[in-house]
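1. Sharing a model prediction with you, sequence too.
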Amino acid sequence: MSSPWRPWMQRALQLAALGSGRTSPNPLVGCVVLDAAGQLVGEGFHQRAGTPHAEVHALRQAGQRARGGTAVVTLEPCCHHGRTPPCTEALLRAGVARVVVAMRDPDPRVAGQGLAQLREAGVEVVEEVCEAEARTLNRGFLHRVEQGRPLGLLKWAMSLDGRTALPNGSSQWISGPDARAWVHRLRAQCDAVIVGGGTVRADNPLLTSRGQRTPEPLRVVISRSLDLPQQAQLWDQTLAPTLVVHGYDAPAAARFRLDALGVERLVLERCEPLELLEALGQRGCNQALWECGPELAAAALQQGCVQQVAAVLAPKLLGGTPARTPLGDLGFVDVNQAVPWPTTRLQQLGDDCLLELSL
C-alpha cells in the first residue's frame, strides 16, 4: 500500500538532488515542512558541507507554522554536534508533531539515534517512505560510510567497433558535443576525477565540469614513477585542484618539479587503485570517476573499485588491429568468466548512445 507521504517525500528527494556534487562528505538531503493542516509551509535542501542542513532551511521558511506540523526528510535527522548543530534539536524547538524519513543514516554518529531521540520527545516518526529512491540518490555516501571508500564510476567513449583511439593514438573526438556535455555533468556529480600518467601524456586533459560545479572536482593523477610532462593543463590550478599520487621510489627531481608548481602530492606504498580510493575516502570523497586508460581501468575493475560503468558508443568505425580498446587484460581465460552487469539506462546523446551499467 502506497504511503500518503510518498508525494511529499518525492518532492524532498527532488530538493535533495539540487545539492548533487556539492555536499561531500555529507549526504544529499531534502526536507519539506507541512503545517498541522497538511499544507506546504517550508522546504529546503543541504547545499554544501559546513552550511545549514535541509531541515534548518525548511524550518526557517516555515517559521511558527511548523508547530504541530510534519517534517518530511529524505534522511534521518542528525543528532550530533558537527560543523552545524543537531537537526533533531531544531525539529524539537520548532514543535513539529511528526517526522517522516526515507531512510536511516548509516553514519555511526547517528544510526537510529536521531529517530530514537525524536520518539523519546513524543514526536511521531514514520520510516521507510521512498527508501529505495533515497538509497539510490545517496549511493555514493552510503558506499563511503559502509566501505570506507568512494563509489567508483568508470566511463569511456568508443567507436562502434570498440576503439577508444586510432593506432597512432588520435582520439579527439570520438563522441559528439552532446556526449561531451554529458561528461561535464557527470564530473559535476563526482568529488574526484582519476586518470593515469598515460592519459596526461597522450591527451593533456583539463578534467573539469566546465563550470557546472563549484568547486570543481579534485583532479587526480596516479603515476608510480612520475613520468609526467613538465607542462600540462592539470598543473594550472586556477580552475581546479590537482592531486598527484605516486610511489616511494618516484624520482626526487620529478617531486621537486611538482612541488614548485604548487601541485599536491600523495605517496602511497603500492600506488594501486584500491589504496587510492581508501585515501580519497579518508578525504571525504563520496564518488570518484575513472577517466583513465585501459590498463588502469582494468586494475580498478579487478580491485573492486568500480560499481558503475558508463560507455558512450559513437556511430563510427575506426578499424586498426592494434587500436586501443577501453580495457586492458582482465585475466579471463574463458568467456563465461565475464559476469554480465545489469543495464540501468540506455540513452541517446545526439548521434551517440549512452549505456549505463551498475552492480
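-> Happy to help now that I have it. Residues are numbered from 1 along each chain as shown.

2. CA atoms for contacts and neighbours, from now on please.
-> Fine.

3. how near is residue 236 to residue 214?
-> From residue 236 across to residue 214, the span is 17 Å (C-alpha to C-alpha, to the nearest Å).

4. Residue 276 too?
-> From residue 276 to residue 214 the distance is 23 Å (C-alpha to C-alpha).

5. Residue 271 too?
-> Residue 271 is 29 Å from residue 214, by C-alpha to C-alpha.

6. In terms of neighbours, single out the busier of those two.
-> residue 271 (18 against 13; other C-alpha atoms under 10 Å).

7. contacting residues around the spatially most distant residue from the centre of the chain?
-> Relative to the mean C-alpha coordinate of the chain, counting by C-alpha atoms, centre = their mean, the farthest residue is residue 37 (37.8 Å). Residue 37 makes contact with residue 69, according to C-alpha atoms under 8 Å, 6 or more residues apart in numbering.

8. ok, second structure coming up, stack it against the first:
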Amino acid sequence: MNQESQCKDQFYIQMCLHLAANGGRSVAPNPMVGSVIVHDGKVIGEGFHEQFGGPHAEVNALRSVTEQTVLKNSTLYVNLEPCCHQGKTPPCVDAIINAGIPRVVIGHVDPNPAVSGNGIETLRAHGIEVRSNILEAECIDLNKRFVTVHQKKRPYIILKWAQTNDGFIARTDFSSKWISCEESRQLTHQWRGEEQGILVGTNTALHDDPQLTVRHGNGISPLRIVLDRYHRLPLNLQLLSDGLETWIFSYTERTVPGHVRYVLLHQESKELDQMLRYLANNGISSLLVEGGSTLHRSFIDQNIWDEARIFVSPTEFQSGIRAATLTGLPFRERNVGPDKLREFVYSEITSNS
C-alpha cells in the first residue's frame, strides 16, 4: 500500500474516532464506535453508536447514505471491528455484506471473545477487502474501559483523591470537610459523569456522608458502590436513605431499603478481585475510586489501577491522616485554581512492585 492511501485511511479513521466520542457514557458498557463511508474521495455517509441497545455505528452510517447504489464502489471505515454475533442488534457484518461494500478499514480488532477477529474473517470470506490496525493505539485509548473489561476481566480503575501540600487527606478528627478548591470539585463532578461506577470505603461513607452524585454539569450520575465489609453503615446515611441505587459489598447480609443491593463477599477469596469481577460481569466497565486512603492503598498495593488523579492543595495540616503515595513522576501536572492536579497512569514504575 502506498503512502498516500495509508494517509487517507488514517484520516478517515480519525474522523471515526471523533464521531465515536459522541457516544460517551450513553453507550456504556458498549464501546464508542464511529463509522464513515467514502466514495470517490468524498464522505457520503457517517454515523456513530448513539445509545446502548441502539443501532451500531456501521448501520447508522449505511442508513445515512442517500444514494445506496454507490455503496458497491465505496469504502467503509470504522474504529472497531464490526460485530459478527447477535446481541441487542443484528450483526454489523451482515449489514455491510448486504450493502455490497467492497472494502472495509478498521481501527483495531475487537477484544470481545464473541468477535475478536471473527468479524474480519467473515467479511473476507465474502470477498471483502479488509485492512485493520489503523491508528490502533488511538483507537484502543478511546475505548480503554471496554478493552480493560475484556482483557483484565475488571473495570477500568481511576483512583482520585485530594491532599494537602504536606500529604494529608484529612485531619485526625475528620473536621476538614474540603481540601480541594471549588474548581477541583467541579472537575471531580465532571469525572463522575464520565464513569459508570464510583467507589468509597466505610470510613469515607461514615465521616463524609457523601451523595456521590453529579451535581455540577449535566453528566449521568454513576452507580454508587461502597466496600463495607462488616455493615458498619447506619441506615440514615444519604447513600442508604435517599432512594438512589447503591451497591454494598460486605461479608454479611442485612435488611436494607429496596434501592440498596447487598453483594456478599467470600472470606476465601481476595475481596477486591471478587468485587471487581462482579462489577465487570454486571456491566460496570469503569470505576472512579474516591476514597479514602486505606482503600486507595489496597488498590495500589495489589497493582489494581489504571489511572490516578491527585489534587494537591497549597494548604498544610502538619499532622493528620496520610494520603496514599505513588512512586514515579506524573505523566501530566497542571493548575486547577490554586490546586495542582497530578495525573498518573499505571506502569511498572508507578506500581508497588
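-> Here it is on my side, so go on. Fair warning: this is a prediction, and the values are worked out from it, not measured in the lab.

9. picking that back up, the residue farthest from the centre of the first structure matches what in the second structure?
-> Aligned by TM-score structural alignment, residue 37 of the first structure pairs with residue 40 of the second structure.

10. Leaving out the residues flanking it, which one is nearest to residue 269 of the first structure?
-> residue 247 (5.9 Å; C-alpha to C-alpha, 6 or more residues apart in numbering).

11. my bad, residue 264 of the first structure
-> Leaving aside its chain neighbours, residue 264 of the first structure sits nearest to residue 243 (5.0 Å; criterion: C-alpha to C-alpha, 6+ apart).

12. cool, residue 121 of the first structure as well?
-> Among residues not flanking residue 121 of the first structure along the chain, residue 92 sits closest, at 7.8 Å (C-alpha to C-alpha, 6+ apart).

13. Return the residue of the second structure aligned against that neighbour.
-> Alignment note (TM-score structural alignment): residue 92 of the first structure maps to residue 97 of the second structure.

14. Now the helix or strand where its match lies: buried residues?
-> Taking DSSP states H and E as the criterion, residue 97 of the second structure maps to helix 92-99. Burial within helix 92-99 of the second structure, assessed by neighbour count using 16 or more other C-alpha atoms under 10 Å, is assigned to 92, 93, 94, 96, 97.

15. Out of those residues, which comes closest to residue 305 of the second structure?
-> Relative to residue 305 of the second structure, the closest of the buried residues of helix 92-99 of the second structure is residue 92; by C-alpha to C-alpha it sits at 33.0 Å.

16. does that closest one really touch residue 59, like I thought?
-> Yes: taking contacts as C-alpha atoms under 8 Å, residue 92 of the second structure lies within contact range of residue 59: 6.7 Å.

17. Number of residues surrounding the alignment partner in the first structure of residue 159 of the second structure?
-> Applying TM-score structural alignment, one finds that residue 159 of the second structure aligns to residue 154 in the first structure. By other C-alpha under 10 Å, 23 other residues sit near residue 154 of the first structure.

18. Just to be sure, residue 154 of the first structure is in a strand?
-> Yes: under DSSP: H, G, I helix; E, B strand; the rest coil, residue 154 of the first structure falls within a strand.

19. Relative to residue 140 of the second structure, how far out is residue 113 of the second structure?
-> Applying C-alpha to C-alpha, the value for residue 113 of the second structure to residue 140 of the second structure is 16 Å.

20. Among these two, which residue is more densely surrounded?
-> Neighbours per residue (other C-alpha under 10 Å) separate residue 113 of the second structure from residue 140, with residue 140 holding more: 21 against 10.

21. element containing that one, please.
-> Judged by DSSP H and E, residue 140 of the second structure forms part of helix 136-142.

22. post-alignment, the next helix or strand after that helix versus the first structure, mean distance?
-> Downstream of helix 136-142 of the second structure, the next assigned helix or strand under DSSP H and E is helix 144-152. Here the mean offset of helix 144-152 of the second structure against the first structure after fitting is 1.1 Å, by mean C-alpha distance after the TM-score superposition for the first structure.

23. neighbouring contacts of the longest helix along the second structure?
-> Determined from DSSP state H, the single longest helix within the second structure is helix 3-20. Outside helix 3-20 of the second structure, the residues that touch it by C-alpha under 8 Å, 6+ apart are 32-36, 47-49, 77-79, 105-107, 134-135, 139, 142.

24. quick one on the thing from earlier: isn't the match of residue 159 of the second structure right up against residue 308?
-> Yes: judged on C-alpha under 8 Å, residue 154 of the first structure makes contact with residue 308 at a distance of 6.2 Å.

25. burial measure for the equivalent of residue 3 of the first structure over in the second structure, as a count.
-> Using TM-score structural alignment as the criterion, residue 3 of the first structure maps onto residue 7 of the second structure. Neighbour count for residue 7 of the second structure, taken as other C-alpha under 10 Å: 12.

26. Please report the distance of residue 7 of the second structure from residue 107 of the second structure.
-> Distance from residue 7 of the second structure to residue 107 of the second structure, by C-alpha to C-alpha: 13 Å.

27. just residue 130 of the second structure next, same as before
-> Between residue 130 of the second structure and residue 107 of the second structure the distance is 11 Å, computed by C-alpha to C-alpha.

28. Looking at the two, which is more packed in?
-> Neighbours per residue (other C-alpha under 10 Å) separate residue 130 of the second structure from residue 107, with residue 107 holding more: 27 against 17.

29. ok, that one touching residue 76?
-> No: using C-alpha under 8 Å, residue 107 of the second structure makes no contact with residue 76, being 11.5 Å away.

30. Could I get the full set of helices for the second structure?
-> 3-20, 57-63, 92-99, 118-125, 136-142, 144-152, 182-194, 202-208, 238-241, 271-281, 293-301.

31. Distance from the chain centre to stretch 88-95 of the second structure, please.
-> Counting by C-alpha atoms, centre = their mean, to the nearest Å, stretch 88-95 of the second structure is centred 24 Å from the centre of its parent chain.
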